[in-house]
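>>> With the input below, show me the fold.
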Amino acid sequence: MITRPEVLAPAGDMECLNSALSFGADAVFLAGKMFGMRSASKNFDNTQLKQACELAHAKGAKLYVTCNTLPRNNELDFLPDYLSYAQECGVDAFIIADLGVFEAAKKYAPKVARHISTQAGVTNYATANVLYNMGASRVVLAREIPLDEIAQMRAKIPKDLEIECFVHGAMCVSFSGRCLISSYMTGRDANHGDCAQPCRWKYHLFEENREGQYFPVEEHSDGTYLYNSRDLCMIEHIPELVKAGVSSLKIEGRAKSAYYTAVTTNAYRHAVDGFMTNGENYVLEPWIKEELDKISHREYNTGFYFGKEPGQVTGNGGYIRHYDVVAVCEKSIDDTTTEITQRNKFLVGDTLDVLPPSGIPFNVKCVSLTDEYGNSVDAAPHPMQKLTMKSDVKIPDGSVIRKKKI
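Below is the predicted model of the structure:
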């Protein structure tokens, strides 16, 4: 029997959380102000954590809190109160890498499920079974495990031990997450969420007697990006993931925007629902795949799932970006009139791409724009400006409005 997999979305702040919930996440993972491996994100203070739990549960979604750093001795004194408070807030699970934290969670937050982070490097059924016997309800597998090995693991672990796997987003060159390059080069500890991402930097050779002369490691006009991993995208392979026994499809991106969260969550929501409805007759609708090209990303690949190396993008370190978010619909006044908040420049007469809360995109034409003083304007050049827009198609409240880059 095939079990419907969970769509698990990232949230680095409250705006991202709302995007994840609005676009169909079954569960959201986020961090408090301590013990979470994304210090670049705003994350959630104690008050926000409680609010996040309430919002998620009101939508019928679960909330998981990352406690996946590898804490030092001087941090452990803060752990009991943090875990206890998270339990009071109603969090559904902790995502944990460290065995000391794992035991502390059992003691100070016994009502909260414990998931094993990808940072723990689980690569086989023996380890998964040991962790299950210790009290883990889920293992987040190391990213280098191919699908056939996941299926083998599923067959050799208890049925109620869930398997979570990453399906989309950035991939670390140190695939099980124990990278020390940032610590060596900048003093910023990746295992405490402070990675400077030196794997994305451009590298050249320098010969000490030829001061000022730099030589690319490979012959590219823009240098060589030695460790720059491609981005993972498994949107075309939902059936294979489900059949292998994956319980939760995890989208990477707690340091990314609310727009990224909305688009990725929406795409995987529709792909999962489509497969669960149609089974063996399932065919991915083209618009779902196209949506994932409307966010900033590096070249996509399928990671290690099919037994190949994902490879590196050595010619550049930048993102592919085909669309800009130009506005957000705050309120639909009637079938042609919408109150919007501008995000990037666009013009009267432009054809715009709308992602509504239903998740199925459509195009509209900007017929006219009026500023907050009632003046007609030809363009929207000021970020966060409030405008009234007339269009040829109704735009629902909460829609994200985009424009294709020329």
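
>>> drop to CA atoms for contacts and neighbour counts, all remaining ones
Will do.

>>> buried residues in the helix ranked longest in the chain?
Using DSSP state H to define each element, the chain has its longest helix at helix 258-278. Buried positions in helix 258-278, judged by neighbour count with 16 or more other C-alpha atoms under 10 Å: 258-272, 274-276.

>>> Check stretch 295-310 too.
Those would be Ile295, Ser296, His297, Arg298, Glu299, Tyr300, Asn301, Thr302, Gly303, Phe304, Tyr305, Pro310, for stretch 295-310 by 16+ other C-alpha under 10 Å.

>>> Does anything pack onto the longest helix of the chain? Which helices or strands?
strand 6-10, helix 14-22, helix 238-244, helix 286-291 (3 or more C-alpha pairs under 8 Å, 6 or more residues apart in numbering; DSSP states H and E).

>>> Also this sequence, please, to line up against the first:
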Amino acid sequence: MKKLPEILAPAGDTQSFLAALAAGADAVYVGMKHFSARMQADNFSVKELARMVELARREDRKVYIALNSMLKPTDPAAAGRLIRRLARGVQPHALIMQDLGAVEMARQAGFEGEIHLSTLANITHPAALHAARRMGADRVILPRELDIDEVRQCNDACPEGLDLELFVHGALCYCVSGRCYWSSYMGGKSGLRGRCVQPCRRVYKQKSREGRYFSCLDLSLDVLARNLLDMENLSSWKIEGRKKGPHYVFYTVTAYRMLRDNPGDPSVRKQAEDLLKQALSRPTTHARFLPQRQHPVTAPNDSTSSGMLVGKLARDKKGALEFKPRMELQPQDFLRVGFEDDPWHRTVRVTRRVPKGGAFTLPHAKGRPPAAGTPVFLIDRREKDLVDLLRRWEGRLADVRGGSETSVDFEPVLPVRLDKPGKGFTVLLHGSIPKGRRGGREGGVVDGLWLSPRTAEVSRTLVSRYSWWLPPVIWPNEEDQWKRLITQVLRNGARHFVLGAPWQMELFPENAKIAPVAGPFCNVANPAALAVLERMGFRGAIVSPELSGEEVLSLPSMSPLPLGVVLSGYWPMGVTRNPLQPLKQGEPFLSPKREPFWARRYGQNTWIFPGWPLDITAHQDELKAAGYTIFVHMKEQPPREVPEPSRSSSFNWDLTLL
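The predicted model follows:
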């Protein structure tokens, strides 16, 4: 009989961790003060984690620690020391990672627990699972964009020794995980490093229409989750929410445990649904889960703010701001006033009971006061029963001594620098087959094309002259198509390929005579990751354009591979599988600061671009002197309706990437 999947709960603070255990979670995932993809959560120190893991082991539960941040060039040593401290003093059951360099540091630091590859690692199609397993991964966390048929494809293709994890509840991102640069491009706060400021949740405008077009509802598979129970390799149901409080954690864990354990009981199903409605999430959606009946992931004209709407502000007779709650408010309830991008946005703690329909007067605060009509949301609460339960679990935690802090010695083994990086060349990466060009490798210039079904339009005699680029994301239902395309261009003489993810190596026939390059969407940013790529068979890498200039210039001195860099062109803010509607392709849309953006669809994905290009060509001589040999110009042409750019961006060249 198949073992039931674990219920995996989030915890961003101690109270939420205890709430997860109290609700019956089989495992809890937490973050640390460093190298976490949710740096806005409170997160934990090594000493705190040691006590938590020991308590979990006493209760026959598991703890997974998220170290799923992109590592910068100088990060591997610090990451390795931290992992060694965890291995010796905490011994978590697993580490969650996105960066190949972090996986390498875990191996070198002697970590003996499981390695789980994050959604940020972008393992999106069945063949990629085999590459992940060969790298030493024990689990892959699947993307949220898959429908149930695609999840089943991955389950059926899962190699021995690997299992799968799937999100069943929690926040959705509009763009594909690991393929969103929106926050970073707009100011150096990278989602790949846990610093996303969520510019997608703001109001955008296209002509006379405006709304929160990219602000997603929360995923909730609720009763549909029972359809996952027969998948033998899907071993974990994951709940998102490391920034949420214990109320949310307790209610969601309890609900999904009930749904898992009693899939055929309608009365239990109703109780679980009621609990999820009280969990203080955003409004929810089944998203793409049912392929024949997909649900919208956004509601542009409605609230997609987290929490339960409890009222709207109005002025009383004395001019003070108040609201009449639609439900009873209890002491220690936590309220949010307005949306996160409102200038008056703030949170407020309730200090006394307020009956339904009573009056709650908003305390005075510095800064701009909210406007009348501003919504107020209940985002966390402390019911007496839950408070009492957590107090008992606090007592159990207090009985745990935990390990003592110990210093460790760790010096990473990093690759030897490539002595002769080779002759440099420039790639002109065209968004479509260029007219009037015959593909060339003359004068140090190579024409690049995105591999697509239109490849058939390229003459067989010219195929070998192009650099062929695979997309940043490939989905399960198109994997066979990509294998056929690759076989076709290989047969016609193609040899130079740039991959959108390391795992795309699995799409090539065994012993194919190619010299693959890891493209810029592989998010390569440190020497340890470059060492892994070299072992995988890559012959070059184009570094992440997110890095600062200082970091970009430092990498060649640490690299075993020839390196490239994107010099200019329209770099996408993000890639999404979600429909663009009601916005229209080809028409510009504006941010709250009237910055222009535009979108273009390629296959199943839509690319969202800023209205101004990346341009660091002024630094080309510095880059050559540092050792770069591949220089990419992305020749993506904006639609005619998009205004001529009045500026360009150096991305994070002059910033410190957070």
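
>>> ok so, going back, could you list which of the buried residues of stretch 295-310 of the first structure belong to strands?
Among those, the members falling in strands (DSSP state E) are Tyr300, Asn301.

>>> now the strands for the stretch 301-406 of the first structure?
Ranges of strands within the stretch 301-406 of the first structure are 323-332, 337-342, 346-347, 351-355, 362-370, 376-377, 379-380, 386-391, 400-404, based on DSSP state E, counting those that start in this stretch.

>>> Lys47 is in contact with Leu86 of the second structure, correct?
No - Leu86 of the second structure lies out of contact with Lys47 (C-alpha atoms under 8 Å); the separation is 9.5 Å.

>>> okay, these two: which has more neighbours?
Shown here are Leu86 of the second structure and Lys47; by other C-alpha atoms under 10 Å, Leu86 has more neighbours (20 against 17).

>>> My read is that Leu162 of the second structure contacts Asp138, right?
Yes - the pair Leu162 of the second structure / Asp138 is scored as a contact, 4.8 Å apart, by C-alpha under 8 Å.

>>> Could you quantify the relative orientation of the longest helix of the first structure and strand 351-355 as an angle?
Going by axes from the mean of the first three to the mean of the last three C-alpha atoms, to 10 degrees, helix 258-278 of the first structure is angled at 60 degrees with respect to strand 351-355.

>>> Enumerate the helices of the first structure by residue range, in sequence order.
For the first structure, the helices defined by DSSP H occupy 14-22, 46-58, 79-89, 99-108, 125-134, 147-155, 181-186, 238-244, 258-278, 286-291.

>>> Adding distance to Tyr214 of the first structure, write those helices out as a markdown table.
Below are the helices of the first structure laid out as a markdown table (distance: least, C-alpha to C-alpha, whole Å):
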| stretch | distance to Tyr214 of the first structure |
| --- | --- |
| helix 14-22 | 42 |
| helix 46-58 | 49 |
| helix 79-89 | 48 |
| helix 99-108 | 45 |
| helix 125-134 | 46 |
| helix 147-155 | 42 |
| helix 181-186 | 19 |
| helix 238-244 | 45 |
| helix 258-278 | 37 |
| helix 286-291 | 40 |
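
>>> how about those helices, which one is nearest Pro216 of the first structure?
helix 181-186 (19.5 Å; C-alpha to C-alpha).

>>> mean offset of that closest one relative to the second structure (after superposition)
Once the two are superposed, helix 181-186 of the first structure sits an average of 1.8 Å from its aligned residues in the second structure (mean C-alpha distance after the TM-score superposition for the first structure).

>>> What residues of that helix count as buried?
Here helix 181-186 of the first structure shows Ile181, Ser182, Ser183 as buried, counting by 16+ other C-alpha under 10 Å.

>>> hmm, back to that, quick check, nearest of the buried residues of stretch 295-310 of the first structure to Pro146 of the first structure?
Scanning those for proximity to Pro146 of the first structure, where the rule is C-alpha to C-alpha, the winner is Tyr305, at 3.9 Å.

>>> any idea what that closest one aligns with in the second structure?
Mapped onto the second structure by TM-score structural alignment, Tyr305 of the first structure lines up with Phe289.

>>> show me the contacts for that match.
Glu145, Leu146, Asp147, Ile148, Leu221 (C-alpha atoms under 8 Å, 6 or more residues apart in numbering).

>>> need those residues in a markdown table with neighbour count and distance to Arg315 of the second structure, can you?
Below are the contacts of Phe289 of the second structure laid out as a markdown table (neighbours: other C-alpha atoms under 10 Å; distance: C-alpha to C-alpha, whole Å):
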| residue | neighbour count | distance to Arg315 of the second structure |
| --- | --- | --- |
| Glu145 | 22 | 44 |
| Leu146 | 23 | 47 |
| Asp147 | 20 | 47 |
| Ile148 | 17 | 49 |
| Leu221 | 20 | 40 |
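
>>> All good on my end, thank you.
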